[in-house]
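Q: pasting the structure only:
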């Protein structure tokens, strides 16, 4: 076995750091309303939320002008009535970050008068991270090729697309990291 250099040691430490992150490695960040942000008007937040799939550990980012908007987490009843009295959480910093810590429905409105009624509200349904299981059926369109380096020789391979959150199983991640370490050392 060859002697391990500083570069190999750094590689191993980085692999252990990645493995220690576990399920949070695959958490995603969502800008509420995409590039438009958290405003009254052109964004239909119901459609926006339905076009995304949120999981435990993901982050919502609400970007808004704090002079005219805020973010209020409320119960379903208060969401339906557009009332911000006795909120579960209240934010008014202009760039609110909310980590989705538990599965289920979460309700956010703007507490400024008339904004919620005008559509500035969003229901976020948070799913648990799926357990590693059988792979989904392959996508109908071919995946783009990418290069796998093999000790300096490159080979072009095509792999099926798999959503990152489906790979977030700790045993799978650990096996992958060990395979990378062994490959890198020998």
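A: Good, I have the coordinates. Note that this is a predicted model, so its numbers are computed, not measured.

Q: contacts, neighbours, all on C-alpha from now
A: OK.

Q: can you map out the strands along this protein?
A: 29-31, 54-55, 59-63, 71-74, 89-91, 95-99, 104-109, 121-127, 146-150, 153-157 (DSSP state E).

Q: packing partners for the third one?
A: Strand 59-63 sits against strand 29-31, strand 95-99, with contacts defined as 3 or more C-alpha pairs under 8 Å, 6 or more residues apart in numbering; DSSP states H and E.

Q: and the fourth one, by the same measure?
A: Where contact means 3+ C-alpha pairs under 8 Å, 6+ apart, strand 71-74 is packed against strand 89-91, strand 104-109.

Q: next, the angle strand 121-127 makes with the last one.
A: I take that to be strand 104-109. Relative orientation of strand 104-109 versus strand 121-127 (axes from the mean of the first three to the mean of the last three C-alpha atoms, to 10 degrees): 160 degrees.

Q: hold the first one in mind and look at this next one:
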């Protein structure tokens, strides 16, 4: 049952690391394992629960506080962690107040070196997040320069329609004055021509009277 719970919790921690992404660590932090309880069997809070409330980065340090010559810390594999097997540890920490540096990303597994204490909950797994160096992104490319439209050839340029001729009755305005187009006046009759007609009529009447007078004489 504990192995199944441990696998589920480890999967949750790994998933949380993926969701949170890669982070950048500028300074290492130091964590007292278990808080006030220290490294003891039957802790008031499970060590995996304590680890789930923290975020571990590369170069952070874990401090296991316990009584000297009474306990130890074993760094083990995932299989030995699940089985509480301390017979083949990767590393053994002893002497009290042992310090362990998290020198890589990924999971770490710890159990008590005292037989039987691992079964009492004295075991810890942590997941260290990877570190990514933040680099400034490339600047966006400059927009291309605007190209002015090419002028149209004379044959394709739009032409404006000719203005309509002015109406004869319309008045044209120039400046501030108004000019009215004068209407043509009838030509006056010449007096000399009238006098000539009157004279010719008188001569004609005189000749007619003479002819009529000669006829009565004969």
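A: Noted; the coordinates are in hand. The structure presented is a predicted model; accordingly, all values stated were derived computationally and were not measured.

Q: TM-score for this pair?
A: Superposed pair, TM-score by TM-score structural alignment, normalised by the length of the first structure: 0.56. Supporting alignment: 112 aligned residues with a C-alpha RMSD of 1.9 Å.

Q: hang on, the earlier thing: so for residue 120 of the first structure, which of the helices and strands packed on strand 71-74 of the first structure sits nearest?
A: The closest of these to residue 120 of the first structure is strand 104-109. By C-alpha to C-alpha, the value is 6.0 Å.

Q: return the distance of that closest one from the chain's centre.
A: Centre-to-centre, strand 104-109 of the first structure and its host chain are 16 Å apart (C-alpha atoms, centre = their mean, to the nearest Å).

Q: quick one: it aligns where in the second structure?
A: Counting by TM-score structural alignment, strand 104-109 of the first structure lines up with residues 106-111 of the second structure.

Q: that stretch vs the first structure, mean deviation?
A: Once superposed with the first structure, the aligned residues differ from stretch 106-111 of the second structure by a mean of 0.4 Å; criterion: mean C-alpha distance after the TM-score superposition for the first structure.

Q: which residue packs closest to the residue nearest the centre of the first structure, ignoring adjacent ones?
A: What sits nearest the mean C-alpha location of the first structure, by C-alpha atoms, centre = their mean, is residue 28, with 1.6 Å. Excluding the flanking residues, the one nearest residue 28 of the first structure by C-alpha to C-alpha, 6 or more residues apart in numbering is residue 58, at 4.8 Å.

Q: my understanding was that that neighbour contacts residue 31; is that so?
A: No. The criterion here is C-alpha atoms under 8 Å, and residue 58 of the first structure misses it with residue 31 at 11.0 Å.

Q: compare these two (neighbour count), which wins?
A: Taking neighbours as other C-alpha atoms under 10 Å, residue 58 of the first structure and residue 31 compare with residue 58 leading, 21 against 15.

Q: check contacts around that one.
A: 27, 28, 29, 30, 99, 100, 101 (C-alpha atoms under 8 Å, 6 or more residues apart in numbering).

Q: what does it correspond to in the second structure?
A: In the second structure, residue 58 of the first structure lands on residue 60 (TM-score structural alignment).

Q: surely residue 93 of the first structure meets residue 68?
A: No. Contact status for residue 93 of the first structure versus residue 68: not in contact, 11.2 Å apart, counting by C-alpha under 8 Å.

Q: quick check: neighbours shared by those two?
A: Common neighbours of residue 93 of the first structure and residue 68 (C-alpha under 8 Å, 6+ apart) do not exist.

Q: what span of the first structure lines up against stretch 76-84 of the second structure?
A: So stretch 76-84 of the second structure sits over residues 74-82 in the first structure, by TM-score structural alignment.

Q: how about residues contacting the matching stretch?
A: Stretch 74-82 of the first structure has contacts (C-alpha under 8 Å, 6+ apart) with 84-89, 106-109, 116-117, 121.

Q: 6 Å instead, please
A: Here stretch 74-82 of the first structure makes contact (C-alpha atoms under 6 Å, 6 or more residues apart in numbering) with 87, 88, 107, 116.

Q: in space, what's closest to the third one - neighbours in sequence excluded?
A: Nearest-residue entry for residue 107 of the first structure: residue 123, 4.6 Å, with adjacent residues in sequence omitted and distances by C-alpha to C-alpha, 6+ apart.

Q: which position in the second structure aligns with the one you found?
A: Aligned counterpart of residue 123 of the first structure in the second structure: residue 125 (TM-score structural alignment).

Q: run a quick neighbour tally on residue 107 of the second structure.
A: Counted by other C-alpha under 10 Å, the residues lying close to residue 107 of the second structure total 16.

Q: and the one 3 residues further on, by the same measure?
A: Residue crowding around residue 110 of the second structure was assessed by other C-alpha under 10 Å; the count is 25.

Q: now swap in residue 106 of the first structure and tell me
A: Quick note: residue 106 of the first structure (other C-alpha under 10 Å) scores 17 neighbours.

Q: alright, that wraps it up for me.
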